[in-house]
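Chemist: This is a predicted model, with the sequence first.
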Amino acid sequence: MLNSFRMSTFAIATAAACIASPAVSAEHTVLIEDGGYFPTITYAMQGDTIVFVNDSNATQTVSGPNDSWTSGSIPVDGSFALALMEDTPLTFNGGVDLEGFDIEGQISYDPAPLDE
């Protein structure tokens, strides 16, 4: 009887700790390449951080639509971290691809698709 009580108390305490613990945020890396972003779509959640790493041959700037946020100049091999908030736009852009078209990346709060 005492063992059953202890096990029940432990189970309730463990469940309460799991429910009360804060969600863990994740960090996602987006490479700024010459001509595009990799990946082009980043699957994340609010509270996560996206780190833009300049892997191109020139200084780069990444911005949200209508300059809602901007990284400022990111030097070659430099980085910029963006914390995702409720009002963070889900698209970003900066620079042009090898054919002169604007490059754009996306953030999705959907689950990442499974590889086949």
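Modeler: Yes, it's here.

Chemist: CA atoms for contacts and neighbours, from now on please.
Modeler: Noted.

Chemist: My reading is that residue 13 lies in a helix. Confirm?
Modeler: Yes: checked against DSSP: H, G, I helix; E, B strand; the rest coil, residue 13 lies within a helix.

Chemist: mind checking how far the closest residue to residue 41 other than its chain neighbours is from residue 19?
Modeler: Leaving out its chain neighbours, the residue that sits closest to residue 41 by C-alpha to C-alpha, 6 or more residues apart in numbering is residue 106, at 4.7 Å. Residue 106 is 31 Å from residue 19, where distance means C-alpha to C-alpha, to the nearest Å.

Chemist: one more structure, for comparison:
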Amino acid sequence: HVIGNQIRQTAIPRRFSTPIREIWELQFRLPRRQGKRADRLIEHPRFRAAYDLLILRESSGEELDGLGKWWTDYQVQNPQIRSHMSREANRDEPTKRRRRRRGPPKKQESNNG
């Protein structure tokens, strides 16, 4: 949304705005590193740029709970350690409770009889 708003004010060629948007969107995916997500994310063509932005955000004082260090460590590990790190990341995050959808309203039985 930030990029979209800025494009209205400033002419940013698409060859620049598209990568900027992708890097920005990856910032929201970096905290979700459970299971195979981390492996898929590290293979993304813009991962390194998104990682660099994450480190910049951390070094500027934004509190990210060690996310930059986790990704720094993850990149240099072998596949077995990476798998273990992803499982541990899953344990560290609180489980989200999903709301159950309510079924259709129950029909009232009439006792007109």
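Modeler: Now that the structure is in, tell me what you want to look at. Since the model is a prediction, treat every value here as computed from it, not as a measurement.

Chemist: Need the TM-score between these chains.
Modeler: Once superposed, chain against chain, the TM-score is 0.25 (TM-score structural alignment, normalised by the length of structure 2); 52 aligned residues with a C-alpha RMSD of 4.9 Å.

Chemist: just to revisit the earlier point, show me which of residue 106 and residue 19 of structure 1 is the more surrounded one.
Modeler: residue 106 (15 against 10; other C-alpha atoms under 10 Å).

Chemist: gap between that one and residue 27 of structure 1?
Modeler: Distance of residue 106 of structure 1 to residue 27 of structure 1, computed by C-alpha to C-alpha: 15 Å.

Chemist: what do you get for residue 81 of structure 1?
Modeler: 9 Å.

Chemist: where do the contact lists of those two overlap?
Modeler: Shared contacts of residue 81 of structure 1 and residue 27 (C-alpha atoms under 8 Å, 6 or more residues apart in numbering): 49-51.

Chemist: Tell me the one of these nearest residue 41 of structure 1?
Modeler: Within these, the smallest distance to residue 41 of structure 1 is 11.5 Å, found for residue 50 (C-alpha to C-alpha).

Chemist: Am I right that that closest one sits in a strand?
Modeler: Yes: counting by three-state DSSP, residue 50 of structure 1 is part of a strand.

Chemist: my guess is it meets residue 83, correct?
Modeler: Yes: with contact defined as C-alpha atoms under 8 Å, residue 50 of structure 1 counts as touching residue 83 (6.5 Å).

Chemist: the more surrounded of these two?
Modeler: residue 50 (19 against 13).

Chemist: Please report how far that one lies from residue 95 of structure 1.
Modeler: When C-alpha to C-alpha is the yardstick, residue 50 of structure 1 and residue 95 of structure 1 sit 18 Å from each other.

Chemist: Thank you, goodbye.
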